[in-house]
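Asker: structure of the sequence below:
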Amino acid sequence: MSARFNLYFPAGTEHVLDEAKRKIPNLSDFLIQAIRIRLNGESAESPAVLFEKKFGDFESEAYIRQIFPDRLSAEQALKNRLIELRRVNNEQFGDVCRLFAGKYPGYAKILEEL
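Answerer: As a prediction, this is how the structure comes out:
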């Protein structure tokens, strides 16, 4: 039994359909990804954008030390954000971890615990 459904793309995204037509052999993978993006209500984001959304409010390690009363609570807060990010965006988590280690080298050991 075959099923039929309609997938609507917002105006200005006709290039998506053209890309799908070029990738006919992989059309099912393309549609699966498009459906996931559509159901999530968001577009695929780069690791840098994900990192900025999750850690943009922490400007530097010095700023983190000012906000939290001790290192343990800072590590726990950072770890919680990383865990949530891994749960939601597991595919891009490795790249986000590299960005995290680069910006906050003093807290990079948290990544070993995850």
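
Asker: please count neighbours and contacts with C-alpha atoms only from this point.
Answerer: Will do.

Asker: leaving out sequence neighbours, find the closest residue to residue 81.
Answerer: residue 54 (6.9 Å; C-alpha to C-alpha, 6 or more residues apart in numbering).

Asker: the one you found sits in which helix or strand?
Answerer: Assigned by DSSP states H and E, residue 54 falls within helix 47-55.

Asker: run through who's touching that helix.
Answerer: Applying C-alpha atoms under 8 Å, 6 or more residues apart in numbering, the contact partners of helix 47-55 are 81, 85, 92, 93, 95, 96, 99, 100.

Asker: contacting residues around residue 96?
Answerer: Here residue 96 is in contact with 47, 48, 50, 51 (C-alpha under 8 Å, 6+ apart).

Asker: I have a second one here; can you model it like the first so I can compare?
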Amino acid sequence: DETTCRGIHKFFDHGVETPFEFNSADDIMDYQDSCMEDRGSDGSKAFFGINHFTKLPSSRKAEQLGTTDQLHSRIDNCSAQNRDRPISFVYVDFWTRGNLPQVTQERNIQISRRRNTM
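Answerer: Next up, the predicted model:
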């Protein structure tokens, strides 16, 4: 209810995300399909989120998908495939499995340094 939750907005009014359901880690790493703008893709939006989890939650798959190399590869490829659009959010199951916090920190530091040199 927008009248009671004035600070919470409908994400798809402001953002777009990749497809929501992937059956396997291989489906996620198929960038041609997994990096497409999907939900919320009706126009230019400020935020871009990538879904990085399988349909059925699995801590084992989360560890496999949460390696530093896998995360950087997916983020870089999804950004490049979508006009170098920056990735605002990486949605995962089991955020404590893998290296998402570290990768996020590294990427945020890089963005900050680029902005400070402009």
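
Asker: care to give me the TM-score?
Answerer: Here the superposed chains carry a TM-score of 0.30, computed using TM-score structural alignment, normalised by the length of structure 1; 58 aligned residues with a C-alpha RMSD of 4.2 Å.

Asker: among the contacts of residue 96 of structure 1, name the buried ones.
Answerer: For the contacts of residue 96 of structure 1, a burial check counting by 16 or more other C-alpha atoms under 10 Å picks out 47, 50, 51.

Asker: which secondary structure elements does the helix or strand hosting residue 80 of structure 2 sit against?
Answerer: Residue 80 of structure 2 belongs to helix 68-81 when assigned by DSSP H and E. Under the contact criterion of 3 or more C-alpha pairs under 8 Å, 6 or more residues apart in numbering; DSSP states H and E, helix 68-81 of structure 2 touches helix 31-34, helix 100-116.

Asker: what's whichever helix or strand comes after the shortest one packed up against?
Answerer: Per DSSP H and E, helix 31-34 of structure 2 leads on to strand 47-51 as the next helix or strand towards the C-terminus. In terms of contact count using 3+ C-alpha pairs under 8 Å, 6+ apart, strand 47-51 of structure 2 is assigned the packing partners strand 15-17, strand 89-91.

Asker: mean neighbour count, those strands: which tops it?
Answerer: Most buried of these by mean neighbour count (mean count of other C-alpha atoms under 10 Å) is strand 15-17; its value is a mean of 23.

Asker: what helices and strands are in contact with that one?
Answerer: Here strand 15-17 of structure 2 touches strand 47-51, going by 3+ C-alpha pairs under 8 Å, 6+ apart.

Asker: now the angle from the strand it packs on to helix 68-81?
Answerer: In terms of direction (axes from the mean of the first three to the mean of the last three C-alpha atoms, to 10 degrees), strand 47-51 of structure 2 departs from helix 68-81 by 130 degrees.

Asker: rewinding a little: among the contacts of helix 47-55 of structure 1, which are located in helices?
Answerer: With helices taken from DSSP state H, the overlap with these comprises 81, 85, 93, 95, 96, 99, 100.

Asker: now do the SS call for the closest residue to residue 110 of structure 1 other than its chain neighbours.
Answerer: Nearest residue to residue 110 of structure 1, sequence neighbours excluded (C-alpha to C-alpha, 6+ apart): residue 79, at 6.5 Å. With DSSP: H, G, I helix; E, B strand; the rest coil as the basis, residue 79 of structure 1 sits in helix.
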